[in-house]
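Asks: below is the structure, and that's it, no one-letter string:
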């Protein structure tokens, strides 16, 4: 409680309930860590979510879903091109800082806005924080803090010709609010289109796309991420259970275990300074099932 700034009324039923939930999480950590004898394997333990049950965590933080209508297609497989052993858009200073969605289930909005921020900067513009709250409040195809999809958020941006304003103009409130509209003369970033792919059998092509286009918004199975502290995830999540939107910003293929470098929206105290590493090549966590990116 002291380390993570948790406060419960002393002697209250809430305090007792949270303690019991915490004890259950310790047992869950033990089970998860039983499989971490691999090279650089993921390890699990106490973090800011350890006083939440799996159900509470899922219902609060895992609120993204794949599109109801699958427009996805598999790109033609390309071969023969050599890729760098490591690539990370952060090295080029083209990824904004990790954000914290708090108890607002809008990972889908953070993922898409992060992709647009980087895409805009890759085109030679200044890297700056754009408004996630604008997407939460205004995307009529999504449910604000109650959940949404990367695909429908991009569809809304494209169809409405909305310009994303700076975060300072429309700051994050961690709740769904009334959509604010801005004059056409106000500075903002709009998209010309968007793309969606299924790369589940083509992770090398996904690497190619990451390098040529920029960070990629994906929807993953993140139930086991509740307890993640670091290392490379190689177990405990699968495809077919997509529930959380994140942003793939790079990969590292130089070691024994190749992995994707993934930006999350649970603050910098979670994981590896707010990032998670997911093993490449097996579509782990369904990381390659639903890949979307904006066209600027």
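Replies: Nice, thanks for sending it over. Computed from a prediction, not measured in an experiment: that's the story for all the values here. Numbering: from 1, shown residues only.

Asks: please count neighbours and contacts with C-alpha atoms only from this point.
Replies: Will do.

Asks: show me what contacts residue 54?
Replies: 223, 226 (CA atoms under 8 Å, 6 or more residues apart in numbering).

Asks: and it, how close does it get to residue 226?
Replies: In this structure, residue 54 and residue 226 are 8 Å apart, going by CA to CA, to the nearest Å.

Asks: again, but for residue 65
Replies: Residue 65 is 18 Å from residue 226, by CA to CA.

Asks: and residue 80, how many neighbours does it have?
Replies: Look at residue 80: counted by other CA atoms under 10 Å, it has 5 neighbours.

Asks: where along the stretch 101-250 of the chain do the helices fall?
Replies: Taking DSSP state H, counting those that start in this stretch as the test, the helices found in the stretch 101-250 of the chain are 107-122, 132-138, 150-160, 203-213.

Asks: tell me what the shortest one is packed against?
Replies: With contacts taken as 3 or more CA pairs under 8 Å, 6 or more residues apart in numbering; DSSP states H and E, helix 132-138 sits against helix 107-122.

Asks: packing partners of the helix it packs on?
Replies: By contact count (3+ CA pairs under 8 Å, 6+ apart), the secondary structure elements abutting helix 107-122 are helix 132-138, helix 150-160, strand 216-220, strand 244-252, strand 291-295.

Asks: out of the ones you listed, deepest packed?
Replies: Per-stretch averages of neighbours, counted by mean count of other CA atoms under 10 Å, single out strand 216-220 among those, with a mean of 30.

Asks: one step back: redo the helices of the stretch 101-250 of the chain as a markdown table? Include distance to residue 78.
Replies: Below are these laid out as a markdown table (distance: least, CA to CA, whole Å):
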| stretch | distance to residue 78 |
| --- | --- |
| helix 107-122 | 23 |
| helix 132-138 | 35 |
| helix 150-160 | 25 |
| helix 203-213 | 7 |
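
Asks: of those, which is nearest residue 179?
Replies: Distance to residue 179, taken as CA to CA, is lowest for helix 132-138 among the helices of the stretch 101-250 of the chain, at 4.8 Å.

Asks: who touches that closest one?
Replies: Residues from elsewhere that reach helix 132-138, judged by CA under 8 Å, 6+ apart: 106, 109-110, 113, 142-145, 153, 164-165, 167, 170-174, 176-180.

Asks: ok, and here's another one to check against it:
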């Protein structure tokens, strides 16, 4: 039996100031929710929970229900942990809903930075507000619509002063081309206004008063959850299980992560959370870390957020390479002579026409 690797975490003076990704809990965030179905802990028997469970390795067989790892630190630093953690958890839940069938759906974090200022920016934000924003506005594009550039309207880091992050059609979903002879061969970008997207059905919070079982039941039955932590001990984390009592349980939350499961170490006789970070696979344990379960170390059990996926595109409306047939101002001429009613039906079933009048409640 292998000896457990135990990491002794110490929050040194001044260490917290180095963590620039601020997890902001705005006033009233703990009361933000849209819940219409019973919560898992109300109908799951606690005795039915396994000692170990990991969405990254179902039944211990290696089949992963997790989407790809993310890195908020490239192409430059942006304090968007709130968006990375919440959207990776939501994308994982979409994959779970599809039983892992088909290519992974990853969600556009840059869209949240461009249009979801209600939720946050590169200077921090709120995961529950990100879920609420998507619910209220009925879509978030796939990340192939708009890739992450690590900039928001209030960011002056690096090249951000030269990046347009306004909430426009082109900054929601776009294509860029240089091969269209109609444009004289010049490079240009065009908005895509019929695009694959996903929605949120329900969202909510758990806190310490709800108890550990509520978190585990949510995670076990519906998928990864977003958690707030104090990232101080994670800066120099090099593997193992965070267990020592010097890891402050009540330190200020300043980072967002996603809990994907839990495990049990026989040698140390402890149960631990399996947690996904957003600092790339070169950090930690291939981008993950482990922390003892049930003691609120790092504050990880004090502020949990979750969302359930609503609809998501499985059959897209086929846009031309230059996007010319996916701009609402353009008249669509179907090259295959399909009936117009068929095209309209595909639009309704698959891709959403975006709206740029963003509502905030």
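Replies: Received the coordinates, thanks. These figures come from a predicted structure and were not determined experimentally.

Asks: TM between them?
Replies: The TM-score (TM-score structural alignment, normalised by the length of structure 1) is 0.76; 249 aligned residues with a CA RMSD of 2.6 Å.

Asks: narrow the contacts of helix 132-138 of structure 1 to just the buried residues.
Replies: Buried residues within these, counting neighbours by 16 or more other CA atoms under 10 Å: 106, 109-110, 113, 142-145, 153, 164-165, 172, 174, 176.

Asks: so which pair among those residues is furthest apart in space?
Replies: Maximum pairwise distance in these, criterion CA to CA, is 20.1 Å, between 143 and 165.

Asks: map residue 215 of structure 1 across to structure 2 for me.
Replies: The pairwise alignment with structure 2 assigns residue 215 of structure 1 to residue 224, based on TM-score structural alignment.

Asks: wait, its match sits on residue 260?
Replies: Yes: assessed by CA atoms under 8 Å, residue 224 of structure 2 is found in contact with residue 260 at 4.6 Å.

Asks: the closest residue in space to residue 44 of structure 1 that isn't next to it in sequence and residue 23 of structure 1: what is the separation?
Replies: Setting aside the residues directly before and after it, residue 44 of structure 1 is nearest to residue 228 in space (CA to CA, 6 or more residues apart in numbering), at 4.7 Å. Taken as CA to CA, the spacing of residue 228 of structure 1 relative to residue 23 of structure 1 amounts to 17 Å.

Asks: the more surrounded of those two?
Replies: residue 228 (24 against 13).

Asks: from residue 343 of structure 2, how far off is the residue minimising distance to the centre of structure 2?
Replies: Centre of structure 2 computed as the mean C-alpha position; nearest residue by CA atoms, centre = their mean is residue 87, 1.4 Å away. Computed with CA to CA, the distance linking residue 87 of structure 2 and residue 343 of structure 2 is 30 Å.

Asks: state the next helix or strand along the chain beyond the lengthiest helix in structure 1.
Replies: Taking residue count as the measure and DSSP state H as the definition, the longest helix of structure 1 comes out as helix 13-33. Scanning forward in sequence from helix 13-33 of structure 1, with DSSP states H and E defining helices and strands, the next element found is strand 43-44.

Asks: compared with structure 2, how much does that following strand deviate?
Replies: Strand 43-44 of structure 1, aligned to structure 2 and superposed, deviates on average by 6.5 Å (mean CA distance after the TM-score superposition for structure 1).

Asks: quick one: the following helix or strand past that strand to chain centroid distance?
Replies: Under the assignment DSSP H and E, the closest C-terminal helix or strand after strand 43-44 of structure 1 is helix 54-61. Relative to its parent chain, helix 54-61 of structure 1 has a centroid offset of 16 Å by CA atoms, centre = their mean, to the nearest Å.

Asks: quick one: what's aligned to residue 204 of structure 2 in structure 1?
Replies: In the superposition onto structure 1, residue 204 of structure 2 corresponds to residue 195 when matched by TM-score structural alignment.

Asks: hmm, its match is touching residue 290, no?
Replies: No: the criterion here is CA under 8 Å, and residue 195 of structure 1 misses it with residue 290 at 10.5 Å.

Asks: the more surrounded of those two?
Replies: Set side by side, residue 195 of structure 1 and residue 290 give different neighbour counts by other CA under 10 Å, the larger being at residue 290 (25 against 15).

Asks: how about the more buried one, what's its partner in structure 2?
Replies: In structure 2, the position corresponding to residue 290 of structure 1 is occupied by residue 303, as judged by TM-score structural alignment.

Asks: likewise for residue 159 of structure 1?
Replies: Following TM-score structural alignment, the counterpart assigned to residue 159 of structure 1 within structure 2 is residue 136.

Asks: and that match, how far from residue 33 of structure 2?
Replies: Taking CA to CA as the measure, residue 136 of structure 2 falls 12 Å from residue 33 of structure 2.

Asks: ok, the closest residue to residue 78 of structure 2 other than its chain neighbours - contacts?
Replies: Closest residue to residue 78 of structure 2 in three dimensions, ignoring its sequence neighbours and counting by CA to CA, 6+ apart: residue 122, at 4.7 Å. Remark: with contacts taken as CA under 8 Å, 6+ apart, residue 122 of structure 2 is in contact with 21, 78, 79, 80, 113, 150, 151, 152, 154, 155.

Asks: if I look at residue 122 of structure 2, how far off is residue 113 of structure 2?
Replies: As it turns out, when the distance is counted by CA to CA, residue 122 of structure 2 lies 7 Å from residue 113 of structure 2.

Asks: contacting residues for residue 87 of structure 2?
Replies: Under the criterion of CA under 8 Å, 6+ apart, the neighbours of residue 87 of structure 2 are 107, 109.

Asks: give the aligned equivalent of it in structure 1.
Replies: In structure 1, the residue equivalent to residue 87 of structure 2 is residue 113, according to TM-score structural alignment.

Asks: measure the alignment partner in structure 1 of residue 146 of structure 2 to residue 135 of structure 1 for me?
Replies: Using TM-score structural alignment as the criterion, the counterpart of residue 146 of structure 2 in structure 1 is residue 170. If you measure residue 170 of structure 1 against residue 135 of structure 1 using CA to CA, the figure is 10 Å.
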